[in-house]
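Asker: okay, structure incoming, though there's no sequence with it:
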């Protein structure tokens, strides 16, 4: 008798201990083909729904009983050759579950409900929805996420990016949305934004002052676009936190005076593979002079531009202190490196 009671007590204690452990997965059959995993160290739960067949099945799964509604990560990821056949994430599809991280890749998702992650407003730290067919993401709800630090919407079919209002966002990646449009107020309130990529988005111009409200922005990538002209204040920043600005693989052939400002002497400006034929002294001397005066560690990279190395370049070739802040790969259209040009020749023929 006492032996049986002891066994029952042992089972109850162990069950209570399991519950006290914090997290419990639902019954496996109730959520198939999704599966729940519990981290042996952290005891946190992860949920993988990469094998779901359609939106109806996904909705049914989240109607199951989930003993613990808080999950560390939700994953729904196909492959390049076999995408997850989900086309829409509706509001309420995840029931009362919350996530700290969401990774959705290689799906057919084209639209997302405005409140689809409503239960994660206080928990979501990272949201990736990439390599899909997303056309518009409801960015107006970003203000409600109190801990979101990363938003990755890269490799989609987005046609418009709504203005961003987020106190917590640190990394914004929307690269490879090839026909992306946005307003000149894109970065409405982003006091924590450190990195952003708008690479390969078909962008033809940078609105003056686009980055001026980003107080701590350090890395900007706008490579692979269709930029032809850097207008005044196109790269105006509000602090000296900028470390790297990438504008490579565009079609830039001219730049206005004061197109860049507000950077530190540690900033790297990368303009590889553009169409610059000359470096106007009025435009470029102030940039290089600032780096020289401050003894900065920054530089300007101009490799792959078809420079005409005539007398208009004499000011740079004959100023070794300034030339030191141009990366060595910059070359004339005949292949001669600008760093290897003879300054004596320019002194004799250009002055």
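Answerer: Alright, I've got the coordinates. Here the structure is a predicted model, which means the values were calculated and not measured. Residues are numbered from 1 along each chain as shown.
Asker: rest of the way, CA atoms for contacts and neighbours
Answerer: Will do.
Asker: not counting its own residues, what contacts stretch 209-220?
Answerer: For stretch 209-220, the external contacting residues (C-alpha atoms under 8 Å, 6 or more residues apart in numbering) are 184-198, 233-239, 241-246.
Asker: how about a cut-off of 6 Å?
Answerer: 184, 190-191, 193-197, 233-234, 236-239, 241-245 (C-alpha atoms under 6 Å, 6 or more residues apart in numbering).
Asker: show me which of these are buried.
Answerer: Buried members of the contacts of stretch 209-220, scored by 16 or more other C-alpha atoms under 10 Å, are 190-191, 193-197, 233-234, 236-239, 241-245.
Asker: next, the contact list for the closest residue to residue 327 other than its chain neighbours, please.
Answerer: Leaving out its chain neighbours, the residue that sits closest to residue 327 by C-alpha to C-alpha, 6 or more residues apart in numbering is residue 301, at 4.9 Å. By C-alpha under 6 Å, 6+ apart, the residues touching residue 301 are 270, 271, 326, 327.
Asker: let's see it at 8 Å
Answerer: 268, 269, 270, 271, 272, 326, 327, 328, 329, 330.
Asker: that older thread, in strands, which of the contacts of stretch 209-220 fall?
Answerer: 195, 196, 197, 236, 244, 245 (DSSP state E).
Asker: farthest pair within those?
Answerer: 197 and 236 (16.5 Å; C-alpha to C-alpha).
Asker: make TSV from the contacts of residue 301 and add neighbour count to it.
Answerer: Output for the contacts of residue 301, formatted as TSV (neighbours: other C-alpha atoms under 10 Å):
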residue	neighbour count
268	21
269	21
270	20
271	23
272	22
326	20
327	17
328	16
329	17
330	21
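Asker: list just the nearest of the residues you listed to residue 6.
Answerer: Of the contacts of residue 301, the one sitting nearest to residue 6 (C-alpha to C-alpha) turns out to be residue 268, at 70.9 Å.
Asker: my guess is the closest one meets residue 245, correct?
Answerer: Yes - assessed by C-alpha atoms under 8 Å, residue 268 is found in contact with residue 245 at 6.2 Å.
Asker: returning to what we had before: how much space separates the residue nearest to residue 327 from residue 205?
Answerer: 20 Å (C-alpha to C-alpha, to the nearest Å).
Asker: what do you get for residue 91?
Answerer: 35 Å.
Asker: how about residue 114?
Answerer: 29 Å.
Asker: buried ones in stretch 12-31, by neighbour count?
Answerer: Result for stretch 12-31 [16+ other C-alpha under 10 Å]: buried residues 23, 24, 25, 26, 30, 31.
Asker: what helix or strand is the second one on?
Answerer: Using DSSP states H and E, residue 24 is not contained in any helix or strand.
Asker: how about it, what does it touch?
Answerer: With C-alpha under 8 Å, 6+ apart, residue 24 has these contacts: 18, 38, 45, 66, 67, 68.
Asker: and those, which of them are buried?
Answerer: 38, 45, 66, 68.
Asker: and the comparison structure, right after this:
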């Protein structure tokens, strides 16, 4: 009888190599660019946190279920095969009130999503371990009164900071060589200093709705060479002075809706081309040609809906130009309720 034992052992070897934990199990497949050295900690060591590999084959940590600051710190004292993470998530946690300076051990993160919770204080150095890796920080919808803004200049890769809906009082000193998007809306900041953005040269988008701004210092936004969008809605602005927002070729939107604005200087938005100005729900009674003509001539869009416009001769320049009329929000009405687009031009022949 022919001996087929060689075939049996050959098949066994092939199956062993293909199966994890086999005779010659490998963590590198022919499609891999290199060895995978990321591995989550043992689940029981980090409970109630949960570690998982995401679709980019990097690690995420979810600690939404921690019951105290001490428990969170204990998790990050466990044995970690790798301390390099993509995202830390803590969502809807009502027990964690302080993110302590040593809470995250030696772990590093690219993103922080600590949201919809009861967090009140982020201590100095609590995030500093990720100064070389952090790209996005999201801490919105908490109760934060103190945040380590003084550490931001160490974060050389940080692109966005989102602290909306907290209790931050007083506009922070911001120093960041890389920050592009800033969300501070719905905090009792109380004002916007003229030097607010002197040390954030890469800012693209600034969101400061409902923060208690009653006036703008001319030139506050100057020097932001890439500025795209500015949100200043739901504040207490009454007048927009010259250089309220210094624009760039990239500036697309300025939102000052839901303020108390009754007057706008002709040079309030120097440099704005093809941009949109949302000035709806304010106290404007007129749309002077000297203020708004350049915006519409330069391909811009104006939304003055919800203002008590008197619709006297001051709007005739818009009604006589079909292009201009098309570039004003179609739902804009006069104080008497008539829409601008429905007004009879014949009634303005005397203007």
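Answerer: That came through, no problem. Worth saying up front: this structure is predicted, and the values here are computed from it rather than measured.
Asker: quick one: residues contacting residue 64 of the second structure.
Answerer: Per C-alpha under 8 Å, 6+ apart, neighbours of residue 64 of the second structure: 49, 89, 90, 91, 92, 93.
Asker: same thing with residue 270 of the first structure?
Answerer: 244, 245, 246, 247, 248, 300, 301, 302.
Asker: check residue 108 of the first structure too.
Answerer: By C-alpha under 8 Å, 6+ apart, residue 108 of the first structure lies in contact with 83, 84, 85, 86, 87, 132, 133, 134.
Asker: try it again at 6 Å.
Answerer: 85, 86, 87, 132, 133.
Asker: what's the counterpart of it in the second structure?
Answerer: In the second structure, the residue equivalent to residue 108 of the first structure is residue 118, according to TM-score structural alignment.
Asker: do residue 277 of the first structure as well
Answerer: Aligned against the second structure by TM-score structural alignment, residue 277 of the first structure finds its counterpart in residue 285.
Asker: sec struct for that match, please.
Answerer: coil (DSSP: H, G, I helix; E, B strand; the rest coil).
Asker: give me the number of residues near the spatially closest residue to it that is not a sequence neighbour?
Answerer: Distances taken as C-alpha to C-alpha, 6+ apart place residue 309 nearest to residue 285 of the second structure, at 4.1 Å, with adjacent residues excluded. By the criterion of other C-alpha atoms under 10 Å, residue 309 of the second structure has 22 neighbours.
Asker: could you pull up the residues touching the counterpart of residue 309 of the second structure in the first structure?
Answerer: Using TM-score structural alignment, the equivalent of residue 309 of the second structure in the first structure is residue 307. Shown in contact with residue 307 of the first structure (C-alpha under 6 Å, 6+ apart): 277, 278, 332, 333.
Asker: rerun at 7 Å
Answerer: Contacts for residue 307 of the first structure (C-alpha atoms under 7 Å, 6 or more residues apart in numbering) come out as 276, 277, 278, 331, 332, 333.
Asker: returning to what we had before: okay, the contacts of residue 24 of the first structure in TSV with distance to residue 163 of the first structure and secondary structure next?
Answerer: TSV is the format used below for the contacts of residue 24 of the first structure (distance: C-alpha to C-alpha, whole Å; DSSP: H, G, I helix; E, B strand; the rest coil):
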residue	distance to residue 163 of the first structure	secondary structure
18	45	helix
38	37	strand
45	33	strand
66	36	coil
67	38	coil
68	35	coil
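Asker: give me the neighbour count for residue 113 of the second structure.
Answerer: 17.
Asker: ok so it is a helix residue?
Answerer: No - Residue 113 of the second structure is assigned strand when assessed by three-state DSSP, not a helix.
Asker: for it, what are its contacts?
Answerer: Here residue 113 of the second structure is in contact with 88, 89, 90, 137, 138, 139 (C-alpha under 7 Å, 6+ apart).
Asker: any idea which of these is closest to residue 109 of the second structure?
Answerer: Of the contacts of residue 113 of the second structure, the one sitting nearest to residue 109 of the second structure (C-alpha to C-alpha) turns out to be residue 88, at 6.7 Å.
Asker: trace that closest one over to the first structure, please.
Answerer: Using TM-score structural alignment as the criterion, residue 88 of the second structure maps onto residue 74 of the first structure.
Asker: isn't there a strand covering its match?
Answerer: Yes - assessed with three-state DSSP, residue 74 of the first structure lies in a strand.
Asker: what count of nearby residues applies to it?
Answerer: So residue 74 of the first structure, with other C-alpha under 10 Å, has 22 neighbours.
Asker: hmm, it is touching residue 101, no?
Answerer: Yes - between residue 74 of the first structure and residue 101 a contact is recorded at 6.3 Å, counting by C-alpha atoms under 7 Å.
Asker: and residue 315 of the first structure, that's in a helix?
Answerer: Yes - looking at residue 315 of the first structure with three-state DSSP, it is inside a helix.
Asker: next one: the nearest residue to residue 279 of the second structure once chain neighbours are set aside from residue 295 of the second structure, what distance?
Answerer: Of all residues beyond its chain neighbours, the one nearest residue 279 of the second structure is residue 257 (4.5 Å), with distances taken as C-alpha to C-alpha, 6+ apart. Computed as C-alpha to C-alpha, the residue 257 of the second structure to residue 295 of the second structure distance reads 17 Å.
Asker: find the nearest non-adjacent residue to residue 279 of the first structure, please.
Answerer: Closest to residue 279 of the first structure by C-alpha to C-alpha, 6+ apart is residue 313, at 6.6 Å.
Asker: likewise residue 192 of the first structure?
Answerer: Spatial nearest neighbour of residue 192 of the first structure, chain neighbours left out: residue 170 (5.3 Å); criterion: C-alpha to C-alpha, 6+ apart.
Asker: the one you found corresponds to which position in the second structure?
Answerer: That one, residue 170 of the first structure, aligns with residue 180 by TM-score structural alignment.
Asker: its match and residue 207 touch, don't they?
Answerer: No - between residue 180 of the second structure and residue 207 there is no contact, the gap being 11.4 Å when judged by C-alpha under 7 Å.
Asker: helices along the stretch 201-350 of the first structure, start to end?
Answerer: All helices of the stretch 201-350 of the first structure, identified by DSSP state H, counting those that start in this stretch, fall at 281-293, 314-317, 320-323, 343-350.
Asker: out of these, deepest packed?
Answerer: helix 314-317 (a mean of 22; mean count of other C-alpha atoms under 10 Å).
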